[in-house]
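Undergrad: Sequence first, then the predicted structure:
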Amino acid sequence: MKKWFIAITGTFTHLLLGTVYAWSFFQTPITEFTGWNNTQTAWAFSLSIFMLGITAAWAGNKMSVYGPRKLAMIGGALYALGYLISGFALANQSLFLLYLGFGIIGGMGLGLAYVTPVATVSAWFTQKQGLATGMVVMGFGFGALVMSKFLAPVFLKISGGNLSTTFYYVGAVMVVLIPVLASFLQLPKVKKQQETKQEKISIAKYIKTKPFITVWLIFMINIVAGMIFISFQSPLLQDLLKRQMPVDTNFSDANVVASLAMAGATLIAISSIFNGLGRFAWGTVSDKIGQMQTFRILLALQALIFVLLIFVGNPIVFSIFVCIVLLCYGGGFGVLPSLTKDMYGDKLMSSLYGALLTAWGVGGIIGPQIVAFMKDNYADKAGLYAFVVSGGLLVVGFILSFITKIVSYE
């Protein structure tokens, strides 16, 4: 029972951390309030995901030194601090402080607190790895739902639509809840004894191998595809909805703005459910058919969807395709922990899992910046060009999955 309690607290920890995935809810309001363009604003989110990946690599390698509880509690506090600094940045329209708060400090907090629940639960569950770790990372996927339909709307209403105050409120919630939940994380006793006796092992020789590089590239490409929508699904949907409205529509009218924002928030919420379920469902599937075979299905399905998106102008069809892409995006996170453990064993799992998460950081820059650049320079064709680029990358990832044989180093 104890291992399931730890899995549940890890899931709720990820649920709060996953609120970062609701960034597209804030993307348009921030650009309109501050006058910053899409590229400038999206860099806050890109930096956050980049720092998440880099810090997770460090945290995964240091979990045996500091323990999961301490790392996750500090991470939660830093993530909350990031929101508080971001609130001050918005109040003073300081792009630098937004990058520092939400991007760097908040991203570091995410990295510290993300990897530890996954590695901890993996240590408790010797069987059904995909099921257990998939459940934990499922919480992260559901985080956008919590933010877009609960936290953000409630705090915006309380603050009278004030973005800065809303960020303060979110930070206050995070600084209380995440450290409390993280305080329950602990490794099993046998694992603790092994960790204390473990010699320091260099992971450099594993990182330089073709299997590691292949998995890193495949995971990164899967991230890029999902990040295109996580960062901009609301603005892209609103663009499609505007095209279906009468030509004399006043898009600055408060009611029109509110209805478009509500549609975007609804898509964020629904797609986050698919993101979360994908982590759990595909992780379970990988237990049956194998992790790399599962990745091939994810990449091929998304490549097909991006080709179809080139020809889609209907908002409902677009929304359905977004949900399918995020189902596959989440699946990558559900499959990666068990794949890492199968390849490298218990002893190296947390270190090399953290190293693989640097692909998340890189993909977190590439994906949002592709769409931001397209929207700033080719507004009418932004979605089309972004879909072509991402579809091409997914085809490359699918081919890579057949080139290098994945071997076990355990």
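TA: Yep, that arrived. Residues are numbered from 1 along each chain as shown.
Undergrad: going forward, measure contacts and count neighbours with C-alpha atoms only.
TA: Will do.
Undergrad: now the strands: where do they sit in the stretch 151-300 of the chain?
TA: Read by DSSP state E, counting those that start in this stretch, the stretch 151-300 of the chain holds no strands at all.
Undergrad: Count the neighbours of Asn222 for me.
TA: Asn222: 31 surrounding residues under other Cα atoms under 10 Å.
Undergrad: ok, now how distant is it from Leu131?
TA: Per Cα to Cα, to the nearest Å, Asn222 is found 20 Å from Leu131.
Undergrad: what does Val121 give?
TA: Relative to Leu131, Val121 is positioned 11 Å away (Cα to Cα).
Undergrad: who has more neighbours, these two?
TA: Applying other Cα under 10 Å to Val121 and Leu131 shows that Val121 carries more neighbours, namely 27 against 22.
Undergrad: Let me see the contact set for the more buried one.
TA: Lys3, Ile6, Ala7, Gly10, Ala132, Thr133, Val136 (Cα atoms under 8 Å, 6 or more residues apart in numbering).
Undergrad: can I assume the fifth one is in contact with Ala123?
TA: If I follow you right, that is Ala132. No. Counting by Cα atoms under 8 Å, Ala123 is not a contact partner of Ala132; they are 10.3 Å apart.
Undergrad: Look at the two and report which has more neighbours.
TA: Ala132 (28 against 23).
Undergrad: got the contact list for that one?
TA: Contacts of Ala132 by Cα under 8 Å, 6+ apart are Ala7, Val121, Ser122, Phe125.
Undergrad: check which helix or strand covers it.
TA: Element membership of Ala132 [criterion: DSSP states H and E] is helix 129-146.
Undergrad: And for stretch 59-71, what's in contact with it?
TA: Contact with stretch 59-71 is made by 111-113, 115-117, 119-120, 182-187, 192, 195-196, 350-355, as judged by Cα under 8 Å, 6+ apart.
Undergrad: are any of those residues buried, and which?
TA: With burial judged by 16 or more other Cα atoms under 10 Å, the buried subset of the contacts of stretch 59-71 is 111-113, 115-117, 119-120, 182-187, 195, 350-355.
Undergrad: Would you indicate which residues of the host helix or strand of Ala57 are buried?
TA: Ala57 belongs to helix 38-66 when assigned by DSSP H and E. Using 16+ other Cα under 10 Å as the test for burial, helix 38-66 gives 38-64.
Undergrad: this is the comparison structure:
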Amino acid sequence: MGFLDRIHSVAPPGWNRWLVPPAALAVHLSIGQIYGYSVFNKPLTRQISGDLDAAQGAAGDWSLLQVGLIFSVALFFLGASSALFGKWVEREGPRKTMFASALLFCTGFVVAAIGVRMHSLPLIILGNGVLGGIGLGLGYISPVSTLMKWFPDRPGLATGMAIMGFGGGALLGSPLGTALMNRFAGDGTLGVSSAFLWMAGIYFLMMMFGAFLVRVPREDWKPAGWAPTENAANAMISRHHVLVDEAMKTPQFWLLFAVLFLNVTAGIGVLGQASVMIQEMFSDSVLGDGRGVTAAAAAGFVGLLSIFNMAGRFIWSSTSDRIGRKPTYMIFFALGTLLYFLVPQFGQMGSLVLFILAMCVIMSMYGGGFATIPAYLRDMFGTRNVGAIHGRLLLAWSAAAIAGPTLLNGFRDRQIAAGVAPADAYSTVMYIMAGLLVLGFIANWLVRPVAERHWVPAEEPVTAELGKP
């Protein structure tokens, strides 16, 4: 097991840093499966009836609301474990962290498979929700931190490559899960239990590839011929380091916490209800008989949003290397505010094309926010503890995952209960989302370089910086 120690993963001279992105992608594509978990929802609600075509399950079958807890618990533990184990991740290094992530994430599938066989929802939640969620948190932050150390010249590009993989995890996980369930449909669980076991094995091999390939740079390493230069894009980049506990004492940390929370809250609620929203805003009664958006077309719209979500993670984070992190977020919030104000107008105009274009741009900035924030943290606090700081900041994601859907669904339901037509029920929500982005613009505008009193003294040894877990 000593092979997993950080000291044994330090790269030798001349090692190619471009081997790190494939290692990060292998892990993020695996844990990104959580975005495709919904393919198991309906089969899990039909375990007793065994009939996927039935309008509802048999007595004793779980409801969709109950099964939805698995996803919510997983995201909660993603944020919580990232915050709790961030110091340990930085101290022990990416190889041991990726190994622990693979062990927890894939063991979670095995435990969940047993839970399906026993028809025990708590056991499934323990597996895919708790164990899998902790594995998600460890696997999410470790590759990002490592990539930023390898690519000080292009940190946005580096983090975008990895986090794009997480956003695209559903593109692999959804068809894989569906194919495995179809293959083992006769196992007495509609193929769910067998699919979980196979996915445990497949993802463990992928994540082990990443764990054994990854390396960390030497403490004094930097790209050949590279030296920091002063320009508009890096005027906010610090040459100093701030430790994680000290970072939480700075206004910059809490401003960036607000930036991430507001950006994600505005996007995640819409993403979760995109299918229902487009069908209600552009129904037959709005566009005319036979012209409304069908369920199949709405599913295609959700897939399109997922592609823009994934592409935005790479494109926007790469752009931030050129124009700077703060200006990039200024674009997110300013353009996002405008588009959220316009979305209800597009609905009233019956302009489906403009609505789709606006939502695709919004989703690209939602994904771009995830990929740009690690580099923003690196700019503010240096690279020594950036993984631990990123882990603490991901609590904003956990909070937004609750606030966004609750806000959108709550206002929609109240509007409909008050007699507002479903097509018009989203207008108030869109204006509220625009208001949240205005607050995000202000928070981002207030970000300034970290004060010198928070810096790590230049002579302080690196080995002493993280203390105990």
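TA: Sure thing, it's come through. Being a predicted model, the structure only gives us computed values, none of them experimental.
Undergrad: got the contacts of Val121 of the first structure as TSV, with distance to Ile268 of the first structure columns?
TA: As requested, those are exported to TSV (distance: Cα to Cα, whole Å):
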residue	distance to Ile268 of the first structure
Lys3	32
Ile6	28
Ala7	25
Gly10	23
Ala132	25
Thr133	23
Val136	20
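Undergrad: Which member of the contacts of Ala132 of the first structure is positioned nearest Val170 of the first structure?
TA: Ala7 (24.3 Å; Cα to Cα).
Undergrad: Name the nearest residue to the closest one, ignoring sequence neighbours.
TA: In this structure, Ala7 of the first structure finds its nearest non-sequential neighbour in Val121, 5.8 Å apart by Cα to Cα, 6 or more residues apart in numbering.
Undergrad: ok, now Pro422 of the second structure?
TA: In space, Pro422 of the second structure is closest to Glu280, 5.8 Å off (Cα to Cα, 6+ apart).
Undergrad: separation between the one you found and Gly167 of the second structure?
TA: Glu280 of the second structure is 26 Å from Gly167 of the second structure, by Cα to Cα.
Undergrad: Compare the two and say which is more crowded by neighbours.
TA: Neighbours per residue (other Cα under 10 Å) separate Glu280 of the second structure from Gly167, with Gly167 holding more: 28 against 22.
Undergrad: Which residues are in contact with the more buried one?
TA: Leu29, Gly32, Tyr35, Ser306, Asn309, Met310, Arg313, Gly367.
Undergrad: a markdown table for the residues you listed, including distance to Ser193 of the second structure?
TA: Output for the contacts of Gly167 of the second structure, formatted as a markdown table (distance: Cα to Cα, whole Å):
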| residue | distance to Ser193 of the second structure |
| --- | --- |
| Leu29 | 21 |
| Gly32 | 20 |
| Tyr35 | 19 |
| Ser306 | 27 |
| Asn309 | 30 |
| Met310 | 29 |
| Arg313 | 33 |
| Gly367 | 32 |
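Undergrad: Among the residues you listed, which one lies nearest to Pro374 of the second structure?
TA: Arg313 (11.7 Å).
Undergrad: Just give me the match in the first structure for that closest one.
TA: Mapped onto the first structure by TM-score structural alignment, Arg313 of the second structure lines up with Arg279.
Undergrad: Please tell me how far that match sits from Tyr66 of the first structure.
TA: From Arg279 of the first structure to Tyr66 of the first structure the distance is 27 Å (Cα to Cα).
Undergrad: now swap in Ile370 of the first structure and tell me
TA: Applying Cα to Cα to Ile370 of the first structure and Tyr66 of the first structure gives a distance of 37 Å.
Undergrad: same deal with Leu298 of the first structure?
TA: 35 Å.
Undergrad: do Lys341 of the first structure as well
TA: 21 Å.
Undergrad: again, but for Leu47 of the first structure
TA: 25 Å.
Undergrad: Likewise for Glu410 of the first structure?
TA: 24 Å.
Undergrad: cool, and Thr19 of the first structure?
TA: 26 Å.
Undergrad: likewise Gly330 of the first structure?
TA: In terms of Cα to Cα, Gly330 of the first structure sits 29 Å off from Tyr66 of the first structure.
Undergrad: next one: Ala7 of the first structure
TA: 20 Å.
Undergrad: next one: Ala300 of the first structure
TA: From Ala300 of the first structure to Tyr66 of the first structure the distance is 40 Å (Cα to Cα).
Undergrad: Whichever helix or strand Phe5 of the first structure is part of: which residues count as buried?
TA: Take DSSP H and E as the rule and Phe5 of the first structure turns out to sit in helix 2-17. By 16+ other Cα under 10 Å, the buried positions in helix 2-17 of the first structure come out as 3, 6-17.
Undergrad: Can you name the element that comes right after the helix or strand where Ala77 of the first structure lies?
TA: Using DSSP H and E, Ala77 of the first structure sits in helix 68-91. Where DSSP H and E defines the elements, the next helix or strand beyond helix 68-91 of the first structure is helix 95-98.
Undergrad: average gap between that following helix and the second structure?
TA: Here the mean offset of helix 95-98 of the first structure against the second structure after fitting is 3.8 Å, by mean Cα distance after the TM-score superposition for the first structure.
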